[in-house]
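[1] Mind looking at a prediction? Sequence and model below.
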Amino acid sequence: MKWISLALFVGLLSSSIAQEIDIMVSGNIFNAETDSVYLAQRSGDGISNIEGTKIKKSGDFKIETKVANPDFYILRIGSSKIDLILREGSAIKVYGDGSNIEKFCNIVGSDESASMNEFTREKNAWVAYVDSVNAVIAADPTQQNALRGQFQQKQQGYQALVRAFVQNNQNSAALYTIQSIIDPNLDFEGYESITKQLMAGFSESPTVQEEYSKMEKLKADKLAKDPLAPGKMAPDFTEAMADGQMLSLSDLRGNVVLLDFWASWCGPCRRENPNVVALYEKYKDKGFTVMSVSLDKDKAKWLAAIEKDNLTWPNHVSDLQFWQSKAAKLYGVTGIPFTVLIDQEGKIIRTKLRGPQLEEELSRILGDS
């Protein structure tokens, strides 16, 4: 199913799953600060209890009930709580310390719930560490340099933990705990990827459906504001070639054009050039060309790099203004290499394509035969 049709799918799905499901949550809790345990769910800005039961003197408890939908739920013991992922027929056992069940618990019968809570513990530990460092620096700003090395080391460890969790829980409902810490304004691609994986793995969840709808709206708003969004006309510009003649992007209309921002001093650009050369040779007779915009300051070095890297297409331009390049500013370039693939009508296909992704897109558009 294509993602573009998923909104309709979700609408149909919502009407088909509005039915209760049977679940059971049981286990043993010690050191509980209360004699009751509750199954609850987040509601708006709060948490609403669904079903409760008494904890026996032995610590055993059992909640066997129906809930409205497969979704994310909460098990509450006093002020302590853990998250549970409940599906049709879920039978989950929870064993733990009721005084701090977030930190000390074992979940059996739901690998997703166990994984989510294990990561949540690590996440909470990281947040507590960051808060402690900020408190120390606030009290004594001179400690900032002394703490920097340790902080960076712990930060790298936490980031590695996040990457491993995402890799090991692809399309799992447990990714919900990751989605909650991603700021879509800072990392929309990561936010979109996690939300799509949640939909793939837990589409029957109303919470996931709501999050997916939010993501789609954010994406639509983002694309509407993005001058380089796919389907929009590529901004036209005119710059000088090496011989002084002027070349406009629109002069290449009728071709599939790779607009490539690069420079002789850019290592990643030079390493990518052999791939661009190979693709140019493969597709140039099918209407593909390259327009290279250099951010060089030294004309001799620019031309030497063109020759050394065997960039045989004729469309090389530069105003030799480094990062003040007018074309680079027009396209919002903040790092190179930066590419824009443009269709025969001058409309943007995609940006930031390199290596295999670029080859795959050209193959899709122009074919391999």
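    It's in.
[2] from here on, contacts and neighbour counts on C-alpha atoms
    OK.
[3] Would you mind measuring from I21 to E359?
    I21 sits 48 Å away from E359 when distances are taken as Cα to Cα, to the nearest Å.
[4] ditto for P206
    In terms of Cα to Cα, P206 sits 39 Å off from E359.
[5] Burial check on G367, number of neighbours?
    With neighbours defined by other Cα atoms under 10 Å, the count for G367 comes to 11.
[6] got it, and N28?
    Using other Cα under 10 Å, N28 has 19 other residues around it.
[7] Surely it and Y95 touch.
    Yes: with contact defined as Cα atoms under 8 Å, N28 counts as touching Y95 (4.9 Å).
[8] what about I50, how many neighbours?
    15.
[9] And what about the residue nearest to it when sequence neighbours are not counted, helix, strand or coil?
    Distances taken as Cα to Cα, 6 or more residues apart in numbering place A40 nearest to I50, at 5.0 Å, with adjacent residues excluded. Secondary structure for A40, judged by DSSP: H, G, I helix; E, B strand; the rest coil, is strand.
[10] How about I63?
    The assignment at I63 comes out as strand when based on three-state DSSP.
[11] which ones are touching the closest residue to it other than its chain neighbours?
    Computed as Cα to Cα, 6+ apart, the closest residue to I63 that is not its neighbour in sequence is V25, at 5.2 Å. Shown in contact with V25 (Cα atoms under 8 Å, 6 or more residues apart in numbering): 62-64, 90-94.
[12] Which of those ranks first by neighbour count?
    Ranked by neighbours (other Cα under 10 Å), these are led by V94, which has 23 neighbours.
[13] tell me which element that residue is part of?
    Assigned by DSSP states H and E, V94 belongs to strand 91-97.
[14] Could you report the neighbour count for the residue nearest to I50?
    In terms of burial, A40 registers 21 neighbours under the definition other Cα under 10 Å.
[15] what sits against it?
    Taking Cα under 8 Å, 6+ apart as the definition of contact, the neighbours of A40 are 47-51, 73-76.
[16] Second structure for comparison follows:
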Amino acid sequence: MNRLGFVLLMWLGCISCIRENVGESIQYVQPGDRLPDFTVELSDGTILSRHSLVGKVSVLVFFHTECPDCQRELPVVQKLYEYYREDARVEIVCISREEAADEVAMYWRQHELTLPYSAQPDRNVYALFSEEGIPLVYISDADGIVRYLFTDDPIASYTDLYEAVSVLVEQDLPLPL
């Protein structure tokens, strides 16, 4: 019975990342689109919304802790968060796709992640951005316009994310007098 349970658990982990390419059913918010209206509560009780991101470069990461690609992407995002942690011009947040808060909190503790997250027990927020596929990394400018989208094909490297964010941060610098 233990072997069957293990196989079932592994199978569920694998399918949590798979995209089901059925015709044109996958609709991502694309670069050039405005971030959709959303509101989430972060693990520290802070409320985050599209409106609270105005004026900041934002990195929104959709994930599930059992997804192997997400497991590889989250440490990369953690490194980016550590770099920009004190920079008020940048907001980096992870949003789970259909995963309980206690599961996400346990994963964060086990992997020593410190970046902000919002555990979502359903797909309501995720569905505003996409129908299928994780991880998804949306990087938006200070006006809330998505400028970069990274998916699981391939997952984003630290260099990819750093360069995207730094370009947008530089664009939002005030002009010298």
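    Good, I have the coordinates. Fair warning: this is a prediction, and the values are worked out from it, not measured in the lab.
[17] Could you get me the TM-score between them?
    TM-score of the superposed chains, computed with TM-score structural alignment, normalised by the length of the second structure, equals 0.67; 140 aligned residues with a Cα RMSD of 2.5 Å.
[18] and the strand holding V94 of the first structure, which stretch of the second structure?
    Aligning strand 91-97 of the first structure against the second structure (TM-score structural alignment) gives no matching residues.
[19] Of the contacts of A40 of the first structure, which is the nearest to H316 of the first structure?
    Of all the contacts of A40 of the first structure, Y73 has the smallest distance to H316 of the first structure: 58.7 Å, by Cα to Cα.
[20] check which helix or strand covers the closest one.
    Per DSSP H and E, Y73 of the first structure falls inside strand 71-77.
[21] about what we covered before: let me have the contacts of V25 of the first structure in CSV, extended by distance to S264 of the first structure.
    What follows is the contacts of V25 of the first structure, written out as CSV (distance: Cα to Cα, whole Å):
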residue, distance to S264 of the first structure
K62, 69
I63, 68
E64, 68
S90, 60
A91, 62
I92, 60
K93, 62
V94, 61
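[22] ok, of these, which one's closest to T238 of the first structure?
    Among the contacts of V25 of the first structure, and counting by Cα to Cα, the member closest to T238 of the first structure is S90, at 63.5 Å.
[23] List the contacts of the residue most central in space within the second structure.
    In the second structure, the residue lying closest to the centroid (Cα atoms, centre = their mean) is V61, at 0.5 Å. With contact set as Cα under 8 Å, 6+ apart, V61 of the second structure has these partners: 93-95, 135-138.
[24] what about it, distance to R50 of the second structure?
    Using Cα to Cα, V61 of the second structure is found at 14 Å from R50 of the second structure.
[25] Then Y138 of the second structure?
    12 Å.
[26] the more surrounded of the two?
    A side-by-side neighbour count of Y138 of the second structure and R50, using other Cα under 10 Å, places Y138 first with 23 against 16.
[27] which residues touch the more buried one?
    58-61, 146-150.
[28] go again using 10 Å as the cut-off
    The neighbours of Y138 of the second structure, taking Cα atoms under 10 Å, 6 or more residues apart in numbering as the test, are 29-31, 35, 58-62, 129, 145-151, 161.
[29] going on from the strand holding V94 of the first structure, what's the next piece of helix or strand?
    Scanning forward in sequence from strand 91-97 of the first structure, with DSSP H and E defining helices and strands, the next element found is strand 105-108.
[30] tell me which strands and helices that following strand is in contact with?
    Packed against strand 105-108 of the first structure by the contact rule (3 or more Cα pairs under 10 Å, 6 or more residues apart in numbering; DSSP states H and E) you find strand 21-30, strand 80-86, strand 91-97, helix 111-139.
[31] let's go with 8 Å and repeat that
    Using 3 or more Cα pairs under 8 Å, 6 or more residues apart in numbering; DSSP states H and E, the elements in contact with strand 105-108 of the first structure are strand 91-97, helix 111-139.
[32] so of these, which one's packed in deepest?
    For those, the stretch with the most neighbours on average is strand 91-97, a mean of 19; neighbours defined as mean count of other Cα atoms under 10 Å.
[33] Run through the helices of the first structure in chain order.
    Ranges of helices in the first structure, per DSSP state H, are 6-16, 111-139, 144-168, 176-179, 188-202, 206-225, 267-283, 299-308, 326-330, 355-366.
[34] what does the third one correspond to over in the second structure?
    Spelled out, it's helix 144-168 of the first structure. Following TM-score structural alignment, helix 144-168 of the first structure has no partner segment in the second structure.
[35] List the buried residues in that helix.
    Applying a neighbour-count criterion of 16 or more other Cα atoms under 10 Å, one finds 158, 162, 165-166 buried in helix 144-168 of the first structure.
[36] Which of those sits closest to N275 of the first structure?
    In terms of Cα to Cα, no member of the buried residues of helix 144-168 of the first structure lies closer to N275 of the first structure than V166, at 30.3 Å.
[37] any idea how far the closest one lies from P274 of the first structure?
    Distance of V166 of the first structure to P274 of the first structure, given as Cα to Cα: 33 Å.
[38] one step back: go ahead and build a ChimeraX selection from the buried members of the contacts of A40 of the first structure.
    In ChimeraX, the members of those classed as buried (16+ other Cα under 10 Å) are selected with the following command:
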select :49,73,74,75,76
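[39] quick one: stretch 62-73 of the second structure aligns where in the first structure?
    Counting by TM-score structural alignment, stretch 62-73 of the second structure sits on residues 261-272 of the first structure.
[40] starting at the chain centroid, how far to the matching stretch?
    In this view, stretch 261-272 of the first structure has its centroid 26 Å away from the chain centroid, taken as Cα atoms, centre = their mean, to the nearest Å.
[41] Show the end-to-end separation of it, please.
    Start to finish, the residues bounding stretch 261-272 of the first structure are 12 Å apart (Cα to Cα).
[42] Quick check: buried residues in it?
    Buried residues in stretch 261-272 of the first structure, counted by 16+ other Cα under 10 Å: 261-265, 269-270.
[43] can you tell me which two in those are farthest apart?
    Between any two of these, the greatest separation by Cα to Cα is 12.2 Å, found for F261 and W265.
[44] Contacts only, for T339 of the first structure.
    Remark: with contacts taken as Cα under 8 Å, 6+ apart, T339 of the first structure is in contact with 258-261, 351-354.
[45] Just the buried residues of those residues.
    Buried residues within the contacts of T339 of the first structure, counting neighbours by 16+ other Cα under 10 Å: 258-261, 351, 353-354.
[46] and these, which of them are in strands?
    Using DSSP state E, the subset of these located in strands is 258-261, 351.
[47] Mind putting those into JSON lines with distance to N117 of the first structure?
    Converted to JSON lines, these look like this (distance: Cα to Cα, whole Å):
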{"residue": "L258", "distance to N117 of the first structure": "46"}
{"residue": "L259", "distance to N117 of the first structure": "46"}
{"residue": "D260", "distance to N117 of the first structure": "45"}
{"residue": "F261", "distance to N117 of the first structure": "45"}
{"residue": "T351", "distance to N117 of the first structure": "37"}
